[in-house]
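Student: Here is my input; please provide its structure:
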Amino acid sequence: MNKPSERATPVSAILLVFTSGILFSLLDASAKFMVMSGMSAPFVSWVRFAVHVGVVFLLFRGWADPAIFRFRSLPAQILRGVFLFGSTFFNFFALKTLQLAETQSIAFFAPMVITALAGPLLGEWAGWRRWVAVLVGFVGVLVVTRPGLQSFEIGHVYALTATLCYSFYVIMTRQLGARETAQSLIFYSALAPAVLMAPAVPFTASLPPDVLHWVILVGLGFLGGFGHLLLIKAYQQATATALAPYPYVQIVWMTALGYLIFDQLPDAWTLVGAGIIVSSGLYILHREHRLRLRDRSLPNAEDETIAKGL
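Tutor: Below is the predicted model:
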């Protein structure tokens, strides 16, 4: 049985991933600010999902459009929401003790996990060129962030658990994207965590001390809601394997926010690592251009198989 051939990734899907990365970076920076201010991490994560539900309901006019409630498999929708809940919940705990650069460096293991899981779970096998590009990009991320895992602590356990949960969330997003509506995917991904975490709210609630904290707390739901909507749209246009390298660009947004909010200045190692990441990205763009030319010119699958060796 032949493996599915590589396909060119639509530019629109890449741009959607880039934009969602900006929103998720803002989400992480805001969450770190909140938990460092003394807010309860479980309560902050619950508000993030509760507001997310309200945003999606209003955005898609849930009172008039039943597509937001329609589903083919409710258990699968709930399981996907549980994975997203785990990703956010454990990430917020990690942010309490780790720097943004540390949590992000561990989060960058996700593309590797996704690439490995997409083959057996989705039948989306990566070509060797993309594997090399992903590995080179990841080396660049390690150079930038230098996680220092020799001083392993509970925060690293939280971050690793969050990364594993996120990887399964992405795999399920790709799996369900073809048969579930985008409205239902984004709605149930927030509703499931909000309902699951509701019983703990009375024991973890801590009200924001001022207007600024209220604005940031409510804003978490908007950032998460719109970010995941864009991510769903991206994975409906391209495979999980094809999009796996592009979240590396998020290190740019995280570096900028670290400087602007937490006074974290990039050093020479950061510049070297960024150069490696950019070089890897430029090669990926070159490979995507070759694949687009092939897709336009090749008349059948047999020729496509031959072209993969070019």
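
Student: hey, let's count contacts and neighbours off CA atoms from now on
Tutor: OK.

Student: Which helix or strand contains residue 158?
Tutor: According to DSSP states H and E, residue 158 maps onto helix 154-177.

Student: Tell me the gap between that helix and the middle of its chain.
Tutor: 9 Å (CA atoms, centre = their mean, to the nearest Å).

Student: what's the following helix or strand after the longest helix seen in the chain?
Tutor: Looking across the chain with DSSP state H, the single longest helix is helix 268-297. Scanning forward in sequence from helix 268-297 by DSSP H and E, the next helix or strand is helix 301-307.

Student: on contacts alone, who are the packing partners of that next one?
Tutor: Secondary-structure packing of helix 301-307 (3 or more CA pairs under 8 Å, 6 or more residues apart in numbering; DSSP states H and E): helix 268-297.

Student: Counting neighbours, which bits of the helix it packs on end up buried?
Tutor: Of the residues in helix 268-297, 270, 273-274, 276-281, 284, 288, 291, 294-295 count as buried by neighbour count, 16 or more other CA atoms under 10 Å.

Student: ditto for stretch 20-39
Tutor: Under the neighbour-count criterion of 16+ other CA under 10 Å, stretch 20-39 has 20-35, 39 buried.

Student: Same check on stretch 173-189?
Tutor: Residues 173-177, 180-189 are the ones in stretch 173-189 that count as buried (16+ other CA under 10 Å).

Student: ends of it, how far apart?
Tutor: 10 Å (CA to CA, to the nearest Å).

Student: Another for comparison:
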Amino acid sequence: MFALGLRFLATVLFSVMLLLVKLTGERGISLPETLFWRQALPAIAIFGWLASRGQLHRLATKRPWIHLRRAVIGGTGMFLTLGVVRVLPLAEATILGFTTPMFAVILSAWMLKEKVGPWRWGAVLMGLMGVLIIAGPDTSNLPPFGLMVGIGAAMTVALVTVQVRDLGRTEEPLTVVFYFSALSAPVLALGLIGNDFDHDVTGWLMLAGIGLSGLLAQITMTTSLRYGSVASVMVVDYIQLAWATFWGWLIFDHLPPTSTWIGAPIIIGASLLIAWREHVRFRTPRPAPSNV
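Tutor: This is a model prediction of the structure:
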């Protein structure tokens, strides 16, 4: 129950972060600046917290180049993930993020040479069908550019998942989060050149809120996996769609059309099917049967 509670809190924090990203866009704050503060504030907070406790040794790593690669890929993914909420409604942007498990299956088969059977390939096709339903013939709901950004974000996050899985073998979660933020922030700072920083108090509070909510979301998501399995806690992630729909209705007076309500359960069902098959595979003590 503690793990589920942490995961639920993470969905709230992440939905608030995306809401603030969209609101800063409405106020004319550039995406590069938003990304910079999203990364810089967590890095400063983690370093300061460890320094105050005399635990900077926890940041020691023997895999700096792997962290750098993860930062490059993760920074690209974050640019797309935060960028899509500026071109699409919150609910639709969130739903496209749920396609990440499908692309993780594809990348696992391609990069890790993992055997993928009919169940998971079927789930991939099922999820892509859900995306087609949401897109529909009327592009006013889901414009092609927004769809491309959303799919690109999901693919990049899936690639990051493979990278983090590798780093998790030797690094603690706090170290992974720190180097991701610390290595990407200086690069993102280049996007600040020529920016207008004449924000009002509300704008600066929103930027601070993005950094704080993003950091806490990462920590609660990671910590939830210490007290519960991936299969048991990831189901809670789909509550994020409810939050995105709620914020979209409350703040932007937007409710998803019928096509979204039809396609979303298909995408969620596909990702749950993938999660279930992963759970079955890793609990099976013998080699996986041919129909996995």
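
Student: what's the TM between chain one and chain two?
Tutor: Between these two chains, after superposing, the TM-score reads 0.77 (TM-score structural alignment, normalised by the length of the second structure); 290 aligned residues with a CA RMSD of 4.1 Å.

Student: number of nearby residues for residue 74 of the first structure?
Tutor: Using other CA atoms under 10 Å, residue 74 of the first structure has 11 neighbouring residues.

Student: Can you tell me what it aligns to in the second structure?
Tutor: By TM-score structural alignment, residue 74 of the first structure lines up with residue 64 in the second structure.

Student: again, but for residue 24 of the first structure
Tutor: So residue 24 of the first structure corresponds to residue 14, using TM-score structural alignment.

Student: picking that back up, between the buried residues of helix 268-297 of the first structure, which is closest to residue 307 of the first structure?
Tutor: Comparing those against residue 307 of the first structure with CA to CA places residue 294 closest, at 7.1 Å.

Student: Please tell me how far that closest one sits from residue 128 of the first structure.
Tutor: Distance from residue 294 of the first structure to residue 128 of the first structure, counting by CA to CA: 17 Å.

Student: Same check on residue 67 of the first structure?
Tutor: Taking CA to CA as the measure, residue 67 of the first structure falls 39 Å from residue 128 of the first structure.

Student: So between these two, which is more surrounded?
Tutor: residue 67 (15 against 9).

Student: The more buried one: what secondary structure?
Tutor: Assigned with DSSP: H, G, I helix; E, B strand; the rest coil, residue 67 of the first structure falls in the helix class.

Student: wait, isn't it in contact with residue 186?
Tutor: No - using CA atoms under 8 Å, residue 67 of the first structure is not in contact with residue 186, being 11.3 Å away.

Student: Spell out, range by range, the helices that occur in the stretch 101-250 of the first structure.
Tutor: Counting by DSSP state H, counting those that start in this stretch, one finds helices in the stretch 101-250 of the first structure at the ranges 110-122, 128-145, 154-177, 182-197, 201-204, 211-237, 240-243, 250-262.

Student: Could you say which of those is packed most deeply?
Tutor: Among the helices of the stretch 101-250 of the first structure, ranked by average contacts under mean count of other CA atoms under 10 Å, first place goes to helix 240-243 (a mean of 24).

Student: which helices and strands sit right next to that helix?
Tutor: By 3+ CA pairs under 8 Å, 6+ apart, helix 240-243 of the first structure packs against helix 11-36, helix 110-122, helix 154-177.

Student: Now find how far off-centre the second one is within its chain.
Tutor: When distances are taken as CA atoms, centre = their mean, helix 110-122 of the first structure is centred 14 Å away from the chain's centroid.

Student: what angle separates that helix from helix 154-177?
Tutor: Orientation check (axes from the mean of the first three to the mean of the last three CA atoms, to 10 degrees): helix 110-122 of the first structure against helix 154-177 gives 40 degrees.

Student: since we're on residue 146 of the first structure, how many residues are nearby?
Tutor: 15.

Student: Also the one 3 residues further on?
Tutor: Residue 149 of the first structure sits with 10 neighbouring residues when counted by other CA under 10 Å.

Student: which non-adjacent residue is nearest it?
Tutor: residue 156 (7.9 Å; CA to CA, 6 or more residues apart in numbering).

Student: What residues does the one you found make contact with?
Tutor: Counting by CA atoms under 8 Å, 6 or more residues apart in numbering, residue 156 of the first structure makes contact with 94, 98, 103, 106, 149.

Student: Now restrict these to buried residues only.
Tutor: With neighbours counted by 16+ other CA under 10 Å, the contacts of residue 156 of the first structure contain buried members at 94, 98, 103, 106.

Student: Tabulate those (CSV), appending distance to residue 303 of the first structure.
Tutor: Shown next, in CSV, are these (distance: CA to CA, whole Å):
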residue, distance to residue 303 of the first structure
94, 49
98, 50
103, 44
106, 40
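
Student: Report the secondary structure element holding residue 69 of the second structure.
Tutor: Using DSSP H and E, the element containing residue 69 of the second structure is helix 64-87.

Student: Buried residues, that helix. List them.
Tutor: 67-68, 70-87.

Student: Next, the mean deviation of it compared to the first structure.
Tutor: Helix 64-87 of the second structure, aligned to the first structure and superposed, deviates on average by 1.9 Å (mean CA distance after the TM-score superposition for the first structure).

Student: ok, and what's touching that helix?
Tutor: 18, 21-22, 25, 31, 35, 93, 97, 146, 149-150, 152-154, 156-157, 159-160, 163-164, 167, 176, 179-181, 183-184.

Student: So what angle separates the directions of that helix and helix 144-167?
Tutor: Per the same axes, to 10 degrees, the angle that helix 64-87 of the second structure makes with helix 144-167 is 150 degrees.

Student: OK, contacts around residue 104 of the first structure?
Tutor: Residues near residue 104 of the first structure by CA under 8 Å, 6+ apart: 145, 251, 254.

Student: how about it, what's its partner in the second structure?
Tutor: Match for residue 104 of the first structure (TM-score structural alignment): residue 94.

Student: OK, contacts around the closest residue to residue 126 of the first structure other than its chain neighbours?
Tutor: Nearest residue to residue 126 of the first structure, sequence neighbours excluded (CA to CA, 6+ apart): residue 241, at 6.0 Å. Residue 241 of the first structure sits next to 114-115, 118, 124-126 when contact means CA under 8 Å, 6+ apart.
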